[in-house]
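J.: need the 3D shape of this:
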Amino acid sequence: MELRRLRYFVATAEAGTVSGAATRLHLTQPGLSRQLRRLERLTIGAPTVTLTDVVAPFIATLAPDDPTTDVLGADGLSPADTLRQGADLAVGTIPASAPFHAMPLAVLPVWAYVPADHPWAGRERVRLAELLPEPLILLPPAFTARQAWESAVRGFPHEGIEAANGTVAQALAAAGRGIAIASDDPRFGLVPLAVETDGRDLSIRLRAVWDSRHAAATTIEGFAARLGRFVRDRYDAPAA
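T.: Next comes the predicted model:
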């Protein structure tokens, strides 16, 4: 965060109002408001699939007076590492501890993707036991969809080929190489099936994490809350 921006944010927080901060900084209130809008820049860090399917569509809904939003790819990074890399807000599935604050965003499904001409294509869900004998296309171990899958199948024999990411996994499924297990949005005309295991659907929990000591922590918290509402509306998903 540049020093001038930090000074404006701190003065506004200490004064409690923009008008009070403007007096302290010897600026007009409209002038300070314009400076705050111009200087506000918020960087969201997230895994590539989350940036593509969640963060980018959210950015497209922002208004002109919202913070200018950048993104930071954070594949394989913890929330703490993502924030240390320069993000103001980290979005992912890994929990965080103090001094970082976490906000649950949504529970999102891990899908079994089949082609439209697959015998299961007319169904809404498939049982885990039905999937295990099938040829599967899995993501690398660092992906949370893969981790959720491995947790569900622990102790059960299963095999699968590994794809570099969810897009490639779905491409292979579209080519008839197997059933893709991923949390990405559907591509290539594939049909998503919920995976039922132990009476519930296989899922991941999306969280937003930021540093509670950040000078703009209140602004970031409000932004995270808006992101959560967007995700839940977009996917008709429950809160995490």
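J.: alpha carbons only for contacts and neighbour counts from here, please
T.: OK.
J.: now the helices: where do they sit in the chain?
T.: For the chain, the helices defined by DSSP state H occupy 3-15, 18-25, 29-39, 48-50, 56-59, 79-84, 128-131, 144-153, 166-174, 217-235.
J.: please give the structure of this sequence too, so both can be compared:
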Amino acid sequence: MELRQLEYFVAVAEERSFTRAAERVHISQSGVSAQIRRLERELGAELFDRSARVATLTPAGEAALGHARAALAATGALGQAVGEVSGLIRGRLTVGMVTGCTITPLFDALAAFRTAHPGVELTLLEDASDRLVEEVRGGEVDLALVGTATAPEGLESLTIISERLVAAVPPGHPLTERDRITLRELEGRTIVCMPRGTGLRTVFDRACAARGLRPAVALQAGAADAIADLAARGLGVAVLSESMAERYRDRLTALVIADARDPALLALIWREGPSPAVREALRCCRRAFDVTTG
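T.: Prediction:
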């Protein structure tokens, strides 16, 4: 019994046609028929009822189909395992990143991964952090860089950045004379912030709710650049993380929000028991972000 015989047998069973099966496995119909006849002789039973136009499995064929599929799957797994040991990672890797991401070490990591493993089909997509978390849980995304308030339950995570929130205002704003502000003082001001579903907004909303406050988030944008531009034009007080605000220090002054003590996190997330491709991508990310723990 040969693996190609099992492959042809499964192809005919799934296509319900010797002709279409031959096209699928790229050999002649006579070659498929001959190999299946040989398999039937070895098993001592006919696998297909050939009396009709459609190739139909006999009871013996029905009994054999699951085992044939399992044997082919086991062979594929064997090849994958050997490939992993040899460093020949293959397959697909879908990476997600929070909308508006400008974290260049992630791009450095992806470039290093592609160079080391050109056989992996790499896909990159943007989405809101809350949706990316669910897409990782559901297996649609293998690895994602998200903003979050806490490590998502049921997933593995590696924190890249952990920092406090700040309020940022343009030159000439009354608050520029200060170096800190409270959430209650922000309540009566127009706020420019990221939309719900982002990690930064979740941290801000939770801090406000814990004190019974409801600041007016009148302007929302998914990218830090847009938030900074709106605040620089005097349209509101921007709520950003410390490193975000630092990028705009030429046009915005950052004030520590004294009573927003819980940090906003930027983290890589993935499911337990990661594939070889995910493990290798994580290695590249740790190196690019210079993270040696987690």
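J.: adding distance to Gly122 of the first structure and mean neighbour count, write the helices of the first structure out as a markdown table.
T.: Listed next are these as a markdown table, based on distance: least, C-alpha to C-alpha, whole Å; neighbours: other C-alpha atoms under 10 Å:
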| stretch | distance to Gly122 of the first structure | mean neighbour count |
| --- | --- | --- |
| helix 3-15 | 54 | 16 |
| helix 18-25 | 57 | 17 |
| helix 29-39 | 49 | 15 |
| helix 48-50 | 26 | 19 |
| helix 56-59 | 28 | 15 |
| helix 79-84 | 38 | 20 |
| helix 128-131 | 15 | 14 |
| helix 144-153 | 23 | 17 |
| helix 166-174 | 16 | 22 |
| helix 217-235 | 20 | 17 |
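J.: Ala116 of the first structure: which of those is closest?
T.: In terms of C-alpha to C-alpha, the element of those nearest to Ala116 of the first structure is helix 166-174, at 8.8 Å.
J.: got the angle for the closest one vs helix 144-153?
T.: 60 degrees (axes from the mean of the first three to the mean of the last three C-alpha atoms, to 10 degrees).
J.: for helix 166-174 of the first structure, what is the distance to the chain centroid?
T.: 20 Å (C-alpha atoms, centre = their mean, to the nearest Å).
J.: before we move on, what about stretch 176-196 of the second structure?
T.: For stretch 176-196 of the second structure, the distance to the chain centre is 33 Å (C-alpha atoms, centre = their mean).
J.: buried residues in it?
T.: 176, 181, 183-184, 186, 190-196 (16 or more other C-alpha atoms under 10 Å).
J.: can you redo the residues you listed as a markdown table with distance to Val32 of the second structure?
T.: Formatted as a markdown table, these follow (distance: C-alpha to C-alpha, whole Å):
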| residue | distance to Val32 of the second structure |
| --- | --- |
| Thr176 | 80 |
| Ile181 | 77 |
| Leu183 | 74 |
| Arg184 | 77 |
| Leu186 | 75 |
| Thr190 | 73 |
| Ile191 | 70 |
| Val192 | 67 |
| Cys193 | 64 |
| Met194 | 60 |
| Pro195 | 59 |
| Arg196 | 58 |
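J.: take those and keep only those in strands.
T.: Mapping those onto strands (DSSP state E) picks out 181, 190-193.
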